[in-house]
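Undergrad: coordinates only, sequence not included:
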């Protein structure tokens, strides 16, 4: 059974190396690409003020966070929850860097030693939609994911949005990843053997208009990808 955790954080600023801290952790669990409700949502007292620009993004005031537990109190619980899962994160180096720094402070190994893998949906989106808006907001708009409640960035809300975006980004892959686990057909399914050598497949040539339209699309891909169109390289 494939266990995935869609993860997001909010922080006091942009630099973990300069002392900024995680103030919110939001995790949404997927089993076989289905939401389970076994989610994790935590706030932390960072023992420091948020930078002004960060506060405008997440809206989590020092007063609100003052009575929340410190990260070290819940670090082992977080590791236990994430253990063995495949993490899905948008702009993963940012969140992974902050989690590694928090783990380092309490003497724990880096994040990747606790999990199966980390998937960066920003990298994935840039490969699928080169030159397009691939922020979380941009992807929500592209896939019609409702983000009307996103007045501020929030780790739990953003993880929920990203879970929906990820399912849309990877839709259709399941059909390409069917595992054959038995020589016996599934119960109730009758499989007829077909010798494909008996078929003569027709070759349909592209028209001049279709070739011109194809070249136009390749030119646009060349422009947005800086001349890295794979089709042209393989042609």
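TA: Perfect, I can see it now. Small disclaimer: the values here were computed from a predicted structure and weren't measured. Numbers count the residues shown, from 1 in each chain.
Undergrad: Please count neighbours and contacts with C-alpha atoms only from this point.
TA: OK.
Undergrad: Test my guess that residue 92 contacts residue 119.
TA: Yes - assessed by C-alpha atoms under 8 Å, residue 92 is found in contact with residue 119 at 7.5 Å.
Undergrad: What ranges does this structure have for its helices?
TA: Remark: helices assigned in the chain by DSSP state H are 52-58, 62-65, 71-82, 92-105, 121-128, 136-143, 155-169, 208-225, 230-234.
Undergrad: Give the buried residues for the longest one.
TA: It stands for helix 208-225. 218, 221, 222, 225 (16 or more other C-alpha atoms under 10 Å).
Undergrad: check contacts around residue 103.
TA: 75, 109, 110, 111 (C-alpha atoms under 8 Å, 6 or more residues apart in numbering).
Undergrad: Same check on residue 4?
TA: Per C-alpha under 8 Å, 6+ apart, neighbours of residue 4: 29, 30, 31, 33, 85, 86, 87, 88.
Undergrad: That one and residue 146: what is the separation?
TA: In this view, residue 4 and residue 146 are 22 Å apart by C-alpha to C-alpha, to the nearest Å.
Undergrad: what do you get for residue 166?
TA: On the measure of C-alpha to C-alpha, residue 166 and residue 146 end up 14 Å apart.
Undergrad: The two: which is more packed in?
TA: Counted by other C-alpha atoms under 10 Å, residue 166 and residue 146 do not tie: residue 166 has more neighbours, with 20 against 12.
Undergrad: Excluding covalently adjacent residues, which one is nearest to the more buried one?
TA: Among residues not flanking residue 166 along the chain, residue 121 sits closest, at 7.1 Å (C-alpha to C-alpha, 6 or more residues apart in numbering).
Undergrad: second one coming, line it up with the first:
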């Protein structure tokens, strides 16, 4: 199963009022495992960059005006996306901008049937909790210390980890483990494998550590106990 995790950065909140997509970052996953294949591009929005938007992603118009227009590299993006499902956080926002850019150059919009929204998944898993990407990274212990400002590819990389956790995390493969379980192993209805007992590989024997209290420690403990007034064990 091929899926593309993606994120966009824009000049604002609404493509219908003239806002444009200025960055896209895409990351390929197959069977919920990152393949290492990515696609990343900046775009000249052919308009100004509001200060509020620049404060979020740090992309100035002086930087972007040297980048290609969306129409110039759209085919490269579409080839990378292929017919995969597209995963985004608050996906309606990202789909809205991507399809707006496609429509501007006369290309077919991407079907909403391909959309997977991680906010919707998180809302079902964690009702009432904060659902921002930062909040979910915190919940799942995902390091985002290098995320100073929003960046499309960086956010896609973080979202890929969140997406895996929202779908069971490291337990994703356990449902497949029964097929590869060793002889004598069994699995329950949830797909968890109970391995048969087997002899561990030979390893150097480590002498057990001594955990008993020393005579000095026992004497100090006895002195401490004796100093407790009206101890319940004395009645």
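TA: Right, received. Where do you want to start? Because the structure is predicted, anything quoted here is derived from the model rather than measured.
Undergrad: coming back round to it: derive a ChimeraX selection command for the buried subset of the contacts of residue 4 of structure 1.
TA: Listed next is the ChimeraX selection for buried residues among those, using 16+ other C-alpha under 10 Å:
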select :29,30,33,85,86,87,88
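Undergrad: Of the contacts of residue 4 of structure 1, which belong to strands?
TA: 29, 30, 31, 86, 87, 88 (DSSP state E).
Undergrad: Can you convert those into CSV and add a column each for distance to residue 59 of structure 1?
TA: Shown next, in CSV, are these (distance: C-alpha to C-alpha, whole Å):
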residue, distance to residue 59 of structure 1
29, 25
30, 28
31, 31
86, 29
87, 26
88, 24
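Undergrad: Out of these, the closest to residue 65 of structure 1 would be?
TA: residue 29 (24.9 Å; C-alpha to C-alpha).
Undergrad: Looking at the alignment, what corresponds to the residue nearest to residue 166 of structure 1 in structure 2?
TA: In structure 2, residue 121 of structure 1 lines up with residue 118, judged by TM-score structural alignment.
Undergrad: tally of neighbours for its match?
TA: Residue 118 of structure 2, neighbours per other C-alpha under 10 Å, totals 23.
Undergrad: Surely it is in contact with residue 164?
TA: No - counting by C-alpha under 8 Å, residue 118 of structure 2 stays clear of residue 164, with 10.3 Å between them.
Undergrad: hang on, the earlier thing: which of the contacts of residue 4 of structure 1 map to contacts in structure 2?
TA: Among the contacts of residue 4 of structure 1, the contacts conserved in structure 2 (both residues aligned by TM-score structural alignment, their matches' C-alpha atoms under 8 Å) are 29, 30, 31, 33, 85, 86, 87, 88.
Undergrad: So the fourth one is in contact with residue 165, correct?
TA: No - using C-alpha under 8 Å as the test, residue 33 of structure 1 is too far from residue 165 to be in contact (11.8 Å).
Undergrad: residues touching the spatially closest residue to residue 50 of structure 1 that is not a sequence neighbour, list them.
TA: Leaving aside its sequence neighbours, residue 50 of structure 1 sits nearest to residue 12 (C-alpha to C-alpha, 6+ apart; 4.1 Å). Contacts were defined as C-alpha under 8 Å, 6+ apart; by that measure residue 12 of structure 1 touches 20, 21, 22, 23, 46, 48, 49, 50, 51, 54, 55.
Undergrad: Give me the aligned partner of residue 12 of structure 1 over in structure 2.
TA: Counting by TM-score structural alignment, residue 12 of structure 1 lines up with residue 11 in structure 2.
Undergrad: can you check residue 165 of structure 1 too?
TA: By TM-score structural alignment, residue 165 of structure 1 lines up with residue 162.
Undergrad: can you count the residues close to that match?
TA: So residue 162 of structure 2, with other C-alpha under 10 Å, has 24 neighbours.
Undergrad: picking up where we left off before, okay if I get the contacts of residue 4 of structure 1 as JSON lines plus distance to residue 103 of structure 1?
TA: Listed next are those as JSON lines, based on distance: C-alpha to C-alpha, whole Å:
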{"residue": "29", "distance to residue 103 of structure 1": "21"}
{"residue": "30", "distance to residue 103 of structure 1": "24"}
{"residue": "31", "distance to residue 103 of structure 1": "26"}
{"residue": "33", "distance to residue 103 of structure 1": "28"}
{"residue": "85", "distance to residue 103 of structure 1": "17"}
{"residue": "86", "distance to residue 103 of structure 1": "18"}
{"residue": "87", "distance to residue 103 of structure 1": "16"}
{"residue": "88", "distance to residue 103 of structure 1": "19"}
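Undergrad: which of the contacts of residue 4 of structure 1 lies closest to residue 171 of structure 1?
TA: Checking these one by one against residue 171 of structure 1 (C-alpha to C-alpha), the nearest turns out to be residue 33, at 10.0 Å.
Undergrad: what sits up against stretch 49-69 of structure 1?
TA: Outside stretch 49-69 of structure 1, the residues that touch it by C-alpha under 8 Å, 6+ apart are 10-14, 23, 43-48, 152-154.
Undergrad: and the end-to-end length of that stretch?
TA: 15 Å.
Undergrad: Could you check how far stretch 35-55 of structure 1 is from the centre of its chain?
TA: Relative to its parent chain, stretch 35-55 of structure 1 has a centroid offset of 18 Å by C-alpha atoms, centre = their mean, to the nearest Å.
Undergrad: Distance across stretch 12-22 of structure 1, terminal residue to terminal residue?
TA: End to end - C-alpha to C-alpha - stretch 12-22 of structure 1 spans 7 Å.
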